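**Q** sequence and predicted structure are below.
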Amino acid sequence: MNKAASKKSNKNKPNSVAWRFYLVLGVILLVYSGLAARSAYIQVIEPDMLRKQGDMRSLRTLSSDVQRGSILDRTGAELAISVPVETVWADPKIVVERNALTMTEHWQALADVLGHDVNKLTNRVVKNPKRRFLYVERQVSPAVADYIKALKIPGIHLRKESKRFYPAGEISAHVVGFTNVDDKGIEGVERVYDQLLTGASGAKQFRKDAKGRKIEILSVEAAEKPQDLVLSIDQRIQALAYKELKGAVSAFKATSGSVVVANVHTGEILGLVNNPSYNPNNRANTAQHRFRNRAITDMAEPGSTMKPLSVLSALEFGSAEKSTVINTSPGRMRLGGRLVKDPFNRGKLNLQEILNTSSNMGTAKLALSMPKDFLLDKFFEAGFSEDTGSGLIGESAGLMHDRQRWSKFELATLSFGYGLAITPMQLARFYATLANGGTKIPFSITKLDKAPEGERIYSTEMTQYLLALLEGVVEESATKAKVEGYRVGGKTGTSIKAIAGGYGNDYVGLFAGVAPISDPELVVVVLINEPGGDLYHGGDVAAPVFSRVMKGALQILNIAPDKLNKSGQERRSQSANVGNAVAGGHSNV
């Protein structure tokens, strides 16, 4: 019996061992199959995640930042430069992990030097303890950075940056503009030429090991150096113009003013100032209207500064000649039920006298003596419906209506500067066109190597004759615009500011002129907006500013005085020629 039982038991043993063996083998095969499937999934189907994890641990990119390029005036004077500063940033995770907030005295010192409330500062840092980066203060001075570094607060770090500094301050603020805290141009040429001034940062990509050592350099991208920008502005003229304008705005209690100085042959803007201005180095609490470059954005009816264009148009068309005399009696006329008039009856006036006395009747009759389309074309050709080509942000194209129907009254008022609105910059380009012999050229805010090609819109003969008439205006009526030693030509303008439904009680005083008349080089336009005193005419508020700015600019540029004899009568010889032409014969219009 025992033997039989033993044999039976021996028969069952192999079956139990085989079952266990196959079970274990199956489990092993299943594990290896799972591992193989997982490996295939990771490496074949979705390998990006694994690469990303590896790159996060070993791949690094080191950037090499470049400072923003400088902005210089035409003589090399610095108008905008980048200075080294540092930015304070925090690693909230490190601050919390290393219990840095227990260093209360250090945090108080940090808050004091940055001008912050210590409680608000610490609450902002630990608000999200998992964050790894938080700006504490941008662009602190090197001295403040050294003080913060000495505090040795865990999780508080410094990073090198650059900050824009403007040596000229408010004098050139509207031209140069400014950048934001990230060194991106926001206003002025800083914005227009942002890409040129910025350049491109370099980058080196490499792989490191667990100990932080570089084991492989993958790529190197060289930095693209920024370029310096050379403006057409002459900072000496700019400073002079700003000083004179600021004094005039204050003296005449005006709300604002603008001055434009330009080279009549190249179109280079040598001076462009506005008042009120602002300090681009500290713009805190600065009213937004101060950022506006009024010389290119604000439009006004130019008033009598347009009368030379009306005279020139009549000469170009042929409805008037150099000897023409206009009968302005009785000093007023009705056109479509509306009145055009002079202050009193001036009787018969030649072209010189029309400009000297600034006769509305004289220019109105000249305007009505030629076809409407011809007159309008001359205004459009002057550039009063387009910008000047300076490229400055926000430049207005002016307001000159392009419509089919114009009444005689509208044409008459257009002849003496009403019914259109232009900027001081547009007015400067028109007078530059007169000064260079009738060629309209684009204005430029950058220094040019050569004069641009222009478009001839007026004849040389007629523009030269008109300059002689404008010289007579300064000699006889706009005497406050005279410049000692130089022959000057120009025209005053006084316009009433338009309001909703008509005209109000505020004025704009203007003067536009060129010098030296013997060989014109410069054009200067002055606009005084809303003078508040008893004086508001252009000849009183704008002409004196023109005189001082023009005199200083001519001397700064070493432009020789006109060849005058001791009594200064050479100019009058040209005026005599004008008078002789009148005496020799005339026509009435």
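**A** Right, received. Where do you want to start?
**Q** when you work out contacts or count neighbours from here on, use the C-alpha atoms and nothing else.
**A** Fine.
**Q** outside of the strand or helix carrying L349 itself, list whatever touches it.
**A** Per DSSP states H and E: L349 is located in strand 348-350. Residues outside strand 348-350 that contact it (CA atoms under 8 Å, 6 or more residues apart in numbering) are 323-329, 362, 582.
**Q** ditto for stretch 467-475
**A** So stretch 467-475 is contacted by 308, 351-352, 355-356, 434-435, 480-482, 487-491, 517, 574-575 (CA under 8 Å, 6+ apart).
**Q** pretty sure S33 sits in a helix.
**A** Yes - looking at S33 with DSSP: H, G, I helix; E, B strand; the rest coil, it is inside a helix.
**Q** the structure to be compared is supplied as follows:
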Amino acid sequence: MSKQAKVTKGHQHFAWRFYCVIGAVLLLFVALISRAAYIQVLEPDRLRLEGDMRSLRTKTETVQRSLITDRNGVELAVSVPVEAVWVDPKILFEKDGLSMTRRWEALCEVLDLDFDTVMARMEKSKGKRFVYLQRQLSPAMSSYVKNLKIPGVYLKPESRRFYPAGEVTAHLIGFTDIDDRGLEGLERSYDQWLTGTDGKRKVRKDRGGRVIESIEVLEEAQKPQDLVLSIDQRIQALAYQELKKATEYHRATSGSVVVLDVKTGEVLAMVNTPSYNPNNRKGLKNHRTRNRAVTDTFEPGSSVKPLAVISALDAGAVDSDAVVDTSPGWMRLGGRQVRDSRNYGEMSLATILQKSSNVGVSKLALSVPIEQFLGTFYSLGFGSDTGLGLPGESTGVIHERRRWSDFEVATLSFGYGITVTPLQLAQAYAVLGSGGQMHPLSIIKVDEPLPAKQVLEPQVARDVLTMLHSVTEEGGTGLSARVPGYMVAGKTGTSRKAVAGGYGDDYVASFAGVAPLTDPRLAIAVVVNEPAGDRYYGGDVAAPVFGQVMAGALRMMNIAPDDVGDSRIAAISGGKADGPAR
């Protein structure tokens, strides 16, 4: 073959290969165009779906639990931002995150976790995509975990409840669990009020997880309203301080103080001892979390003796200036005896309350029908719920019998055979202070007081209140309850605690009263359970607490002094004052 023929044959071979390549490229181009046309024209939704699956996400807008404040805006419960550390086991094993032994050891150390336990847990969770490692980390700990940069270990924002007042408001406010659900106190009672609804938005994110477009709102976030309490934190702190000192000094088992606004029925303070720290509940026993002011009942003893006087006055069995003969200092009823500490002889109604005469109040109670006497207890709120809605509130016990012996009526008149709560006792004295009107109690701050119900004759309430002033005067059992510059009306109570088959050696000391006498503003009940030692009377244990709390509260509320002498006492009682026996 000649040289020219070889060249021609080579050119033909090259041209054939060139056309083959061009044909292949054209076929590929046609295939791509066809595929693109198919996707764009005939099946466009699939492409959008795949793109959306890679970029569209649902973003949750977390709504924090609302604040709880006192009546002056002082924060009692707040939600603070924290973070939770969690693990995606699938990512962890894909990227061999477990090989970073030193980083895992550092993570376990800062979280106070056992390294071997955590590693075993991760091995068991291979098929999961979400495992909590630790909840509610502080910002400093969260930053440390983030800087470790362990594959598959992430942080999730959440909130933690914090209680600035600590043990002072622990029983009243309560606390929440780790998921912000109310477990005790007002946190539980008003859980729905305090909890909002998280919002949800559809957004588009880039590869780095950053939001680049907000598509639509799926669910609107519903923010809760703050809970404004009737509590005055200044009075709350004072009451707790004085009660704690008294229970520790007298080595008492427990104690409660309740402070009410006579004019509105608002609860200004409610404290108990022993208390606890709601911000650190490690090792907390359940019995320490109950609000004893509403859950625990006791036989009130002499603190309910004014009810016998009220019943007798209301029934017309006696007048406010009546004299009762208590000689010889005891009386026999059905084979049982009712005794006074000594023979007081003839006593005015005021002196009966001042000296806390068992014989005197027994005779007054026996002078009226038992139904009317029991009705007085019911009308003052004993035996029924106060309506505050606090968890575990007790109604107390008033026995209903078909037949009452004279001795049973007598013991009821001086506070045995009936059980009440400290809150009920404070409410009863608030009724006396308001001229016989019962205001609905409220733990929420009220702008306008709710309508009150008249449950006692105004004159009867004023007369008994004036008589109770003698209890805090010379010769009375409640001298320690006096407040310089203010006239106080109140009554001591000392009851022996019942045991199987009778009564034991433990006592409950109490004092309840109102001030200032000329225009009552505050009603306070103090109850101290099982004081140890020789001093266990209400006048020795509970009355001093009442005096200190009342003195501080009156000054905090800028209430003017009223201690201007006996002429003012006569004025408020309509000219029927019975001066205290001196």
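**A** That came through fine. All values reported here derive from a predicted model rather than from experimental measurement.
**Q** overlay them and tell me the TM-score.
**A** Once superposed, chain against chain, the TM-score is 0.87 (TM-score structural alignment, normalised by the length of the second structure); 528 aligned residues with a CA RMSD of 2.3 Å.
**Q** related to what we said a few turns ago, filter the contacts of strand 348-350 of the first structure down to the ones in strands?
**A** With strands defined by DSSP state E, the entries of these inside them are 325-327.
**Q** pick the one among these closest to K120 of the first structure.
**A** I326 (78.0 Å; CA to CA).
**Q** what does the closest one correspond to in the second structure?
**A** Structural correspondence for I326 of the first structure with respect to the second structure (TM-score structural alignment): V324.
**Q** wait, its match sits on L349?
**A** Yes - with contacts counted by CA atoms under 8 Å, V324 of the second structure reaches L349, the gap being 7.4 Å.
**Q** which of those two has more residues huddled nearby?
**A** Set V324 of the second structure next to L349 and count neighbours by other CA atoms under 10 Å: L349 wins out with 27 against 19.
**Q** what residue in the first structure is paired with that one?
**A** So, by TM-score structural alignment, L349 of the second structure is matched to L351.
**Q** can you pull the contacts of L414 of the first structure?
**A** L414 of the first structure makes contact with L420, according to CA under 8 Å, 6+ apart.
**Q** now with 7 Å, please.
**A** L414 of the first structure makes no contacts at all, as judged by CA atoms under 7 Å, 6 or more residues apart in numbering.
**Q** how close does it sit to L376 of the first structure?
**A** Taking CA to CA, to the nearest Å as the measure, L414 of the first structure falls 9 Å from L376 of the first structure.
**Q** identify the residue of the second structure aligned to M361 of the first structure.
**A** So, by TM-score structural alignment, M361 of the first structure is matched to V359.
**Q** for that match, give its distance to P328 of the second structure.
**A** V359 of the second structure is 10 Å from P328 of the second structure, by CA to CA.
**Q** what does G415 of the second structure give?
**A** G415 of the second structure is 22 Å from P328 of the second structure, by CA to CA.
**Q** more crowded one of the two?
**A** Remark: of G415 of the second structure and P328, G415 carries more neighbours, 23 against 14, as counted by other CA under 10 Å.
**Q** if you rank the contacts of strand 348-350 of the first structure by neighbours, which is first?
**A** Most neighbours among the contacts of strand 348-350 of the first structure, by other CA under 10 Å: G362, with 34 neighbours.
**Q** so it sits against T324, correct?
**A** No - in this structure G362 of the first structure lies outside contact range of T324 using CA atoms under 7 Å: 11.0 Å.
**Q** quick one, what contacts the most centrally placed residue in the first structure?
**A** Of all residues in the first structure, the one closest to the mean position by CA atoms, centre = their mean is G188, 2.6 Å from it. Counting by CA under 7 Å, 6+ apart, G188 of the first structure touches 174-178, 392-393.
**Q** so what corresponds to it in the second structure?
**A** Using TM-score structural alignment, G188 of the first structure lines up with G185 in the second structure.
**Q** with R131 of the first structure instead?
**A** Alignment note: R131 of the first structure maps to K128 in the second structure; criterion TM-score structural alignment.
**Q** what's the separation between its match and G387 of the second structure?
**A** Distance from K128 of the second structure to G387 of the second structure, by CA to CA: 48 Å.
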